[in-house]
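Colleague: What follows is a protein structure lacking sequence information:
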C-alpha cells in the first residue's frame, strides 16, 4: 500500500511491491489505480505541477515521468508474469498424453441401396447399356401422357403421387427417361432416319428415386427404380428374357434360379408381363418373387419418341432397386433402409 506522503523516490519500489503482491489480474488493476489512476499517487503529483514556477515545473515533471516509467515497467512485467502463469496452468490442465493411441474416426460406407444401384449399373454397362439420369420433378407429359397414360386413363390411380405447381409431379417411375433419352437420341440421328438408313439402337437404363403415396413394410413414399429400354429394328420378347435372365443371375451371383413372365397390363407396353424369379436354394427356395414389370414398348410410345412403330420396336422393364437389395441382402422390411440406424447400416461396410 501507499499514500500521498510517500516520497517520490520510493514510489517505484512501493508500486513494484504492490504489483508483485497482486495474485490476479483484477488485483493488479486495483494496485495500478493507486498509482496511475485518476486519484493515484503519481496522478496527484502531476496535478501539483501547476503550482510550481516554470523552471521547477520542468525539473519536477522530469522526475515524476521517470518514476512513472518505472511504475509502468513494473506493471507490464507483472501483467506478463500473470499471463504466463495462467497459460502454464491451462496447459497443465489441458495436457494431452501423446503416448495414448489416437481416436479413430469410423470409416463410412455406401448405403446398401446405393451398392445395389452401382451393381446394376455395372452389369448393364457390361451389356452395352448407357446410364441416363433425369429430373425427379417431372411434367405431366413425360410422366404420364407420353407414356400412353392420358389424363382420363384409369391407370393413373395406381400412380397417385405428389403434385407441385405448374403441372409438375414428383415422378412416379423412372419411365419418363424412356421418352427423354429416346427423343435426344432420335434428334441426334434424324439425318439417318430421314435418309432411310439404320439408326443406332437405343439401349439405356435409368436408375433413380421415384415417389408414390405408399408406406408399409414393402413400400415407401420414396423408393428407387431402374428403367431399362432397348429399341431397334428387331428387338423382341426373346431379347428381353435373355437380357433380364443374364442380369438377374449376375446380380445374385447364382445360376440356380428361374425366371417366369406373367401376363399383366401397363399402358406403355403391349403385350405386358410381370417378371418373377425363384431361387433354387437358400431361405427363399421354391417361392416365386415378383421383381419387375416389363413388356414390348407400345406403338404409341414409339411414336412419341419420334419413331415409326412399323419399323422400330423394343422392350422396356422397370425394377425396384430397393426390392432387389432386400432380396440380395436378406432384409425383410424396406423401412430399415431409410431409418438411418447405424447398427443396421454398419453390417454393409
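Modeller: Sure, I can see it. From a predicted model like this one, the values you see are computed outputs, not experimental measurements.
Colleague: contacts, neighbours, all on C-alpha from now
Modeller: OK.
Colleague: how deep is the closest residue to residue 272 other than its chain neighbours tucked in, by neighbour count?
Modeller: Excluding its sequence neighbours, the residue lying closest to residue 272 (Cα to Cα, 6 or more residues apart in numbering) is residue 295, at 4.1 Å. Residue 295 has 27 neighbouring residues, counting by other Cα atoms under 10 Å.
Colleague: Could you do residue 284 as well?
Modeller: Using other Cα under 10 Å, residue 284 has 13 other residues around it.
Colleague: how close does it get to residue 295?
Modeller: 26 Å (Cα to Cα, to the nearest Å).
Colleague: Residue 335 now?
Modeller: If you measure residue 335 against residue 295 using Cα to Cα, the figure is 29 Å.
Colleague: now do residue 177
Modeller: With Cα to Cα as the criterion, residue 177 and residue 295 are 16 Å apart.
Colleague: got it, and residue 186?
Modeller: Separation of residue 186 from residue 295 (Cα to Cα): 21 Å.
Colleague: what about versus this one:
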C-alpha cells in the first residue's frame, strides 16, 4: 500500500488568496466606519462578520487545502476576522457613547419648572368621612383605638355576651380562619380565630388595656359573609364608640349622638331612640335622625317625595345602648360602680345616603372617577 501524496497541490482556492482576504477586510472596515448609528452597525456586522460574510465563507474553504497549506491560510483568515471584530467593537462603543450623550441632552428634565400635572389619584371618600367622624369625637375628648382584624372568638363574641349558640357565630355570618388541631387535621369553626365581624373587640381590648374612665372611638374594617351587591359588601368600614365612667346614663348617650349629628349634618336635626336588642347593651336602641334633606316635610306629601328617607322623615344611623353589665364583668370592671354607653354605624351606609350613592360596588372597585368628585378634604 502506497503512502499519501503530501506534495499534491490542487488549484488555489480563489477566496483564500491574500488579495481577496485583504479586499474583504478593507470593505468591512470601510462599512464599519461609515455606520452612523447602532442599527446601521448591526446591518454591517451581519454583512461582514456574519455566517454568510466573505471571511466566514473563506474560513470554510480551508478544509479543501492540503495539510501543509491549512496553517498559513487559517492564520491569514483568523487575523482578518479578528481585525474586523475589533473594529466592530470599537465602533459600537463609540456609537453607544454618542447615543448616551445625546439622550442626556434631548431627554433632560428641568425639575425647576412649575408643576402643572393633575394628580392621578384621589382620596377615597370612605377614608375622608371616617376621619371626619374621628375628629368630631377627638374634639370631645375621645381617643382613637385600633385593634387586629383577625381576632379570637373570645374578643369577638364571648366577651360581648354572644353565647356559643348565638346565630352570629355560625358560618352564615362569620369568616373563620382555618387552623390546625394538635394532630395536624384542619380546624374550621373549631379554630377559635375569626375575621372580626365588628369593631367591638377593640372596645374590649381598650377596657383591658386602659385605666378607667375610658372614652374611645374605634374605626376599622370588618368582615361578614355577605355577597357583594348594590347594598352589601363582605368587607366594610365601621365606627364604634365606647364611654365607661361613673354615673353615665342614657341621657349622656343621647346628648353625645345629638352632637355628632349636628357636627356631621348641621344644626337643628333631632334624633330619636327606638327600643331594640343587642347582646352587648342593655337597654338597647336604634338611633334615627331627622332627614337632613327634607327635614321631615315629605311625610304625607306625595307631591314632594324624598329619595333620601323614602318620605318617612327619619334616617336610621345605627345601634346603641348602655353597656351590658356582663360585658363590664368580663373585662374586670365593677358594674356596680361604673356604667357606660356604646354606639356603632357603618361608614358605607352613611356615605350612601349622604351623597346619594346608589351602588355600594362603586366604593370597592377602585375607579378614580368615583372618588375624584368628593375632593381632597383632610
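Modeller: Now that the structure is in, tell me what you want to look at. Everything quoted here is computed from the prediction, not taken from an experiment.
Colleague: Assumed the residue nearest to residue 272 of structure 1 was part of a strand.
Modeller: Yes. Counting by DSSP: H, G, I helix; E, B strand; the rest coil, residue 295 of structure 1 is part of a strand.
Colleague: Per the alignment, name the residue of structure 2 opposite it.
Modeller: Applying TM-score structural alignment, one finds that residue 295 of structure 1 aligns to residue 321 in structure 2.
Colleague: how near is its match to residue 242 of structure 2?
Modeller: 10 Å.
Colleague: Which neighbours do these two have in common?
Modeller: Common neighbours of residue 321 of structure 2 and residue 242, using Cα atoms under 8 Å, 6 or more residues apart in numbering, are 341-343.
Colleague: mind putting those in JSON lines, secondary structure, neighbour count and distance to residue 292 of structure 2 included?
Modeller: Compiled in JSON lines, these are given as follows (DSSP: H, G, I helix; E, B strand; the rest coil; neighbours: other Cα atoms under 10 Å; distance: Cα to Cα, whole Å):
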{"residue": "341", "secondary structure": "strand", "neighbour count": "25", "distance to residue 292 of structure 2": "25"}
{"residue": "342", "secondary structure": "strand", "neighbour count": "24", "distance to residue 292 of structure 2": "24"}
{"residue": "343", "secondary structure": "strand", "neighbour count": "26", "distance to residue 292 of structure 2": "20"}
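Colleague: now, among those residues, which is nearest to residue 56 of structure 2?
Modeller: The shortest approach to residue 56 of structure 2 among these belongs to residue 343, at 86.3 Å (Cα to Cα).
Colleague: residue in structure 1 matching the closest one?
Modeller: Using TM-score structural alignment, the equivalent of residue 343 of structure 2 in structure 1 is residue 317.
Colleague: Residue 160 of structure 2 too?
Modeller: Using TM-score structural alignment, the equivalent of residue 160 of structure 2 in structure 1 is residue 147.
Colleague: same question, residue 236 of structure 2
Modeller: In structure 1, residue 236 of structure 2 lands on residue 223 (TM-score structural alignment).
Colleague: Residue 27 of structure 2 now?
Modeller: In structure 1, residue 27 of structure 2 lines up with residue 17, judged by TM-score structural alignment.
Colleague: and that match, how many residues sit next to it?
Modeller: Residues near residue 17 of structure 1, counting by other Cα under 10 Å, number 14.
Colleague: how near is it to residue 337 of structure 1?
Modeller: Counting by Cα to Cα, the gap from residue 17 of structure 1 to residue 337 of structure 1 is 72 Å.
Colleague: do the same with residue 105 of structure 1
Modeller: 23 Å.
Colleague: Who has more neighbours out of these two?
Modeller: residue 337 (17 against 6).
Colleague: Can you find the partner of that one in structure 2?
Modeller: Matched by TM-score structural alignment, residue 337 of structure 1 corresponds to residue 363 in structure 2.
Colleague: Show me what the helix or strand where the match of residue 27 of structure 2 lies packs onto, helices and strands only.
Modeller: Assigned by DSSP states H and E, residue 17 of structure 1 belongs to helix 8-21. Other helices and strands packing on helix 8-21 of structure 1, by 3 or more Cα pairs under 8 Å, 6 or more residues apart in numbering; DSSP states H and E, are helix 25-36, helix 54-93.
Colleague: Please, which helix or strand holds residue 127 of structure 2?
Modeller: Judged by DSSP H and E, residue 127 of structure 2 forms part of helix 125-138.
Colleague: Now do the same contact list for the match of residue 337 of structure 1.
Modeller: Residue 363 of structure 2 neighbours (Cα under 8 Å, 6+ apart): 126, 348, 370.
Colleague: For stretch 214-225 of structure 1, list every residue counted as buried.
Modeller: 219-220, 222-225 (16 or more other Cα atoms under 10 Å).
Colleague: Start and end of it, how far apart?
Modeller: 15 Å.
Colleague: residues contacting the equivalent of residue 270 of structure 1 over in structure 2?
Modeller: Aligned by TM-score structural alignment, residue 270 of structure 1 pairs with residue 282 of structure 2. Each residue near residue 282 of structure 2 by Cα under 8 Å, 6+ apart is listed here: 321-325.
Colleague: likewise residue 268 of structure 1?
Modeller: Taking Cα under 8 Å, 6+ apart, we find residue 268 of structure 1 in contact with 147-149, 297-298, 300-301.
Colleague: By neighbour count, which of those wins?
Modeller: Those, ranked by neighbours (other Cα under 10 Å): first place residue 297, 28 neighbours.
Colleague: Contact partners for that one?
Modeller: With contact taken as Cα under 8 Å, 6+ apart, residue 297 of structure 1 is in contact with 268-270, 313-316.
Colleague: try residue 187 of structure 1
Modeller: Counting by Cα under 8 Å, 6+ apart, there are no residues that residue 187 of structure 1 touches.
Colleague: Fine, thanks again, bye for now.
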